[in-house]
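> Fold the stuff below for me.
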Amino acid sequence: MNTRYLVCYDIADPARWGRVYRLLRGRGEHLQYSVFVCSLSWAELQELKADLVRLISQHEDDVRLYPLPSGATLEALGGSSLTPEGVTVMIDGRVFTESRENDTT
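Coordinates of the predicted model:
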């Protein structure tokens, strides 16, 4: 069974950033500049983490993998609605659902 992960990264070196971007582009859906959502099995998660450890600087870079709850959706405020279907964001126990009800444009 796969779990969805929100993968966010802050990479200090542009060359390393590009390598991390290319790695994640092959394994997930690009949401924003340094944010992906990846649907991974436990084995795929372990492989991704090992690949990331090889690519990043442990002292200069920061990569975070947040497991996402199933069955929830994302609320988008501003910008475009490019959130892939099935993406969920949960912050402090609150689920954000994609909605354009208050869009004034």
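> Going by C-alpha atoms from here, please, whenever you check contacts or count neighbours.
Will do.
> name the helices or strands packed onto the helix or strand hosting Val53?
Here Val53, judged by DSSP states H and E, is contained in helix 42-55. If contacts are counted by 3 or more C-alpha pairs under 8 Å, 6 or more residues apart in numbering; DSSP states H and E, helix 42-55 sits against helix 14-25.
> can you list contacts of the helix it packs on?
Outside helix 14-25, the residues within contact range by C-alpha atoms under 8 Å, 6 or more residues apart in numbering are Asp10, Ile11, Ser34, Phe36, Cys38, Leu52, Leu55, Ile56.
> Give me the buried stretch members for it, please.
Trp17, Val20, Tyr21, Leu24 (16 or more other C-alpha atoms under 10 Å).
> now it and helix 42-55, what's the angle there?
Helix 14-25 runs at 170 degrees relative to helix 42-55, counting by axes from the mean of the first three to the mean of the last three C-alpha atoms, to 10 degrees.
> And helix 14-25, how far out from the chain middle?
What separates the centre of helix 14-25 from the centre of its chain is 13 Å, taken as C-alpha atoms, centre = their mean, to the nearest Å.
> Please give the structure of this sequence too, so both can be compared:
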Amino acid sequence: MLNLDIKRHLFLCCYDISDDDRRKRIRAIVKSFAIGGQYSCYECFLSRSEYQMLLRLLNAYSENGDSVVLQPVLSNKSIQCLGIAEAPVNIGFNYIG
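Here you go, the predicted model:
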């Protein structure tokens, strides 16, 4: 029987890349995993395999001098949102294909 209950965790992926072409490439990669975010910081609910895939892709396209951070968000703490920000919601499934 196929088990579709894949545990996913919330991460923030932030980057600071000076080269326009590399920044566009990194943004496209991160946004393909993201559920929301803005500018150079995105929220991503990732399974273990998605996390590993995103790390491989980021590592392949980033260079010395680039700054990329993939930070887990502790799930036992409530997320504080200010202004028009909305707390990220795990939709339970991302198709990457």
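> Need the TM-score between these chains.
In this superposition the chains share a TM-score of 0.74, using TM-score structural alignment, normalised by the length of the second structure; 84 aligned residues with a C-alpha RMSD of 1.9 Å.
> so which of the buried residues of helix 14-25 of the first structure comes closest to Thr73 of the first structure?
Nearest to Thr73 of the first structure among the buried residues of helix 14-25 of the first structure: Leu24, at 21.3 Å, using C-alpha to C-alpha.
> The closest one and Tyr33 of the first structure, how far apart?
12 Å (C-alpha to C-alpha, to the nearest Å).
> Then Phe96 of the first structure?
20 Å.
> quick one, which of these two is more surrounded?
Phe96 (15 against 10; other C-alpha atoms under 10 Å).
> Spit out the contact partners of the more buried one.
Ala72, Thr73, Leu74, Glu75, Thr88, Val89, Met90.
> List just the nearest of those to Glu44 of the first structure.
Closest to Glu44 of the first structure out of these is Thr88 (19.7 Å), distances taken as C-alpha to C-alpha.
> which one in the second structure is aligned with Met90 of the first structure?
By TM-score structural alignment, Met90 of the first structure lines up with nothing in the second structure.
> Mind checking what secondary structure Met90 of the first structure has?
strand (DSSP: H, G, I helix; E, B strand; the rest coil).
> circling back: among the buried residues of helix 14-25 of the first structure, which two are most distant?
Among these, Trp17 and Leu24 lie farthest apart (C-alpha to C-alpha), at 10.6 Å.
> could you measure the alignment partner in the second structure of Asp13 of the first structure against Glu63 of the second structure, distance?
Following TM-score structural alignment, the counterpart assigned to Asp13 of the first structure within the second structure is Asp19. From Asp19 of the second structure over to Glu63 of the second structure the distance is 10 Å, taken as C-alpha to C-alpha.
> same question, Arg23 of the second structure
Counting by C-alpha to C-alpha - Arg23 of the second structure and Glu63 of the second structure are separated by 11 Å.
> One more: Leu10 of the second structure?
Taking C-alpha to C-alpha as the measure, Leu10 of the second structure falls 25 Å from Glu63 of the second structure.
> cool, and Gln80 of the second structure?
Counting by C-alpha to C-alpha, the gap from Gln80 of the second structure to Glu63 of the second structure is 33 Å.
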